[in-house]
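Asker: coords below, sequence missing:
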């Protein structure tokens, strides 16, 4: 065990480490792409002598990413990106493995913020962020820590929106790689990962049947596509609400009903928000909801379901099951919110399947190496994951499955590249 990591860390209970190690060992056995990258990092040591700060949902799969970065020579510090997704046993295991951890399950808002600050006070050279919390603090409250940061990688849509706003205003002070926009992220993590893990969280929390119910999916981006697809597979009648006409037509063509939220609110049994925006379910919607409606969020921040407006319309509030809050409205109707409106797949579940996060975290590890190698050339802007890295992750995944694909012949390449041959 690293004495430095043990002394500096802030975690809930070091005695939980054994269970945390078991969780990490399980996901490692199901993350062959990341294992391959770890082997490469151990040989090449791309982060030797560097400090890396990570803010992600701190559960077993994230823990293994931290260990892969550590295997590349980095001094790693990690914190959570959501108060309810941190797993205390995993934190304890990481400390035993020499990684500094500032995280615990369900801290107060003030404590949660301080844990982020502690992570940045290690003066990292590189960062991996989720939702832009580390980057925002660095550019607002702790600009004294900016100079050493070479760059980093961002995990999610919400964070990339924040980064691009900073870049547009000329405020971004180092390069960030938009991992969320990579093919091997949004095609698989956002769609299949979110689709499965959201329903894992809802089902284990509510213990209710989905078949025959009406599910309202709020937003039809890649995450919304996955949630709607899995709801349909569970036997639900699915309604999609959208602000984008093109996505709304796509939802219709995929076999789903499309309507404004104020109409969908009247008939929904389950609601899942996946927009990245605030107040997409609010007062006017609560006023027409069915008795027993169940609301959940799969966006990064807990702002999509407006809780203050629901509380204002309620006469009582109580916790009826772990991660289920019941709001009784003035007319006797009851509305339920799962996991305090935070990410239901992580706050009330274990997040995406290990095989899915294998690709996403492989992209994170490779993007971190890329930005470290190229940060001076990239400049202070948001850039996409290079296609060759994206494709390499896909090839590693195929190889781990025992699959192969074809290659173009010289004649085929010439045909595709010529305007004369036909």
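Answerer: Now that the structure is in, tell me what you want to look at. If you're wondering where the values come from, they're calculated on a predicted model, not measured in any experiment.

Asker: For the rest of this, base every contact and every neighbour count on C-alpha atoms.
Answerer: OK.

Asker: all strands for the stretch 201-350 of the chain, in order.
Answerer: With DSSP state E, counting those that start in this stretch as the definition, the stretch 201-350 of the chain shows strands at residue ranges 214-218, 237-241, 257-258, 270-273, 293-297, 314-321, 324-329, 334-338.

Asker: try this one side by side with the last:
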């Protein structure tokens, strides 16, 4: 091995273990693998500098491999201090020649220092999960804006930040809202978050969900998936919503719907998935029963108001890995999972590789799209082109061995004509 790329990881000695895990995930990511093979032939990203700020997992490693195969110069940092898999970070540096700055459990100063290292590469494409790279560039590194062709954003929380930036007329380049692609919402948000959130809860607590009351805050794509999987585990599911249409949908889907204060006194397990802040706060903690489990499935650790939790339950201690017990003056024990950070990654491994196969296929094709259409795109948040969603769906169906019908010429004509009446 020659000179290693610029990096800051926990232990390069973990590379062999990490490589085995990356290869395991790769075997379960046929769509991204097919894109990587095409990229290797066509080199659509040749010489393009890509700054990637995503969860450093086995699946992300395979996205980095696909981008690199397409000719990109990739620099990677973590989008969450607790989600980095140190063996994967080591493998990316030592076995796949990627520049990585990410250490599991890094403090916030190190976290932002790592983002700065990635930004120092003067990226032409940014790839975010939470918009932290874009936020740093727009707040402190505006001299880089002229180099950037465009960006991508993986998560709904990040898209919300970008739309706020756009509404102020300050977003300096086009950003593809990968988090809003239909394939990403189906696979990643509903099925991925649903399964991996329960996985995080179970790994952290080893609790029995059957017969428990699980309260889900937010009935967007992630909330739907969590509620569905919790019901499948035998839980009684309560949904709390502020949007009347989503609340009605939850009710018609067979879930109890009630205000958060009513649910606080009833629940055993509380899961936030709203993208907002202070979803659970003092007045809710004051009503919770002894033994309650509190966790967050949203990207940022602001959905559970932790200052209020510490005020209501000042006595605290770690009782299991990823479980902090807070005790109220009257003796109630409230258990915070994964420090209030995204539980499916901080306390487990995140989404299954088959889920991230689809999500990261969106990322790879969006990067290619940005390069090919750089001079046509406006600054602002843009949708994933419909043809990319369809191509990813086609590749995914093919990988599953599923065939579908095609419209006949007559059917196509009927759907595009106005003259045909009753």
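Answerer: Structure's in. What do you need? Note that this is a predicted model, so its numbers are computed, not measured.

Asker: For residue 41 of structure 1, which of the strands of the stretch 201-350 of structure 1 is the nearest?
Answerer: The closest of these to residue 41 of structure 1 is strand 293-297. By C-alpha to C-alpha, the value is 36.3 Å.

Asker: what's the mean deviation for that closest one versus structure 2?
Answerer: Compared with structure 2 after fitting, strand 293-297 of structure 1 deviates on average by 0.4 Å (mean C-alpha distance after the TM-score superposition for structure 1).

Asker: what inclination does that strand have with respect to strand 324-329?
Answerer: With axes from the mean of the first three to the mean of the last three C-alpha atoms, to 10 degrees applied, the angle from strand 293-297 of structure 1 to strand 324-329 works out at 130 degrees.

Asker: and strand 293-297 of structure 1, what other elements does it pack with?
Answerer: When contacts are defined as 3 or more C-alpha pairs under 8 Å, 6 or more residues apart in numbering; DSSP states H and E, strand 293-297 of structure 1 packs onto strand 270-273, strand 334-338.

Asker: Excluding chain neighbours, give the residue nearest to the aligned partner of residue 29 of structure 2 in structure 1 in space.
Answerer: Mapped onto structure 1 by TM-score structural alignment, residue 29 of structure 2 lines up with residue 31. Spatial nearest neighbour of residue 31 of structure 1, chain neighbours left out: residue 358 (4.9 Å); criterion: C-alpha to C-alpha, 6 or more residues apart in numbering.

Asker: The one you found: what's it in contact with?
Answerer: 30-34 (C-alpha atoms under 8 Å, 6 or more residues apart in numbering).

Asker: and if we set it to 7 Å?
Answerer: With contact taken as C-alpha atoms under 7 Å, 6 or more residues apart in numbering, residue 358 of structure 1 is in contact with 31, 33-34.

Asker: Okay, and it sits in which element?
Answerer: Using DSSP states H and E, residue 358 of structure 1 sits within helix 354-378.

Asker: these two touch, right, residue 319 of structure 1 and residue 328?
Answerer: No: applying C-alpha atoms under 7 Å as the test, residue 319 of structure 1 and residue 328 come out as separate, 11.5 Å apart.

Asker: how far away is residue 105 of structure 1 from residue 86 of structure 1?
Answerer: Remark: distance between residue 105 of structure 1 and residue 86 of structure 1 (C-alpha to C-alpha, to the nearest Å) = 5 Å.

Asker: Comparing these two, which shows the higher neighbour count?
Answerer: Shown here are residue 105 of structure 1 and residue 86; by other C-alpha atoms under 10 Å, residue 86 has more neighbours (25 against 20).

Asker: What is the aligned counterpart of the more buried one in structure 2?
Answerer: Alignment note: residue 86 of structure 1 maps to residue 84 in structure 2; criterion TM-score structural alignment.

Asker: burial count for residue 419 of structure 2?
Answerer: Neighbourhood size, residue 419 of structure 2 [other C-alpha under 10 Å]: 6.

Asker: before we move on, what about residue 382 of structure 2?
Answerer: By other C-alpha under 10 Å, the residues close to residue 382 of structure 2 number 15.

Asker: wait, it sits on residue 180?
Answerer: No: in this structure residue 382 of structure 2 lies outside contact range of residue 180 using C-alpha under 7 Å: 9.7 Å.

Asker: who touches both of the two?
Answerer: Counting by C-alpha under 7 Å, 6+ apart, nothing touches both residue 382 of structure 2 and residue 180.

Asker: so what's residue 315 of structure 2 closest to, chain neighbours aside?
Answerer: The shortest distance from residue 315 of structure 2 to any non-neighbouring residue, by C-alpha to C-alpha, 6+ apart, is to residue 327 (5.1 Å).
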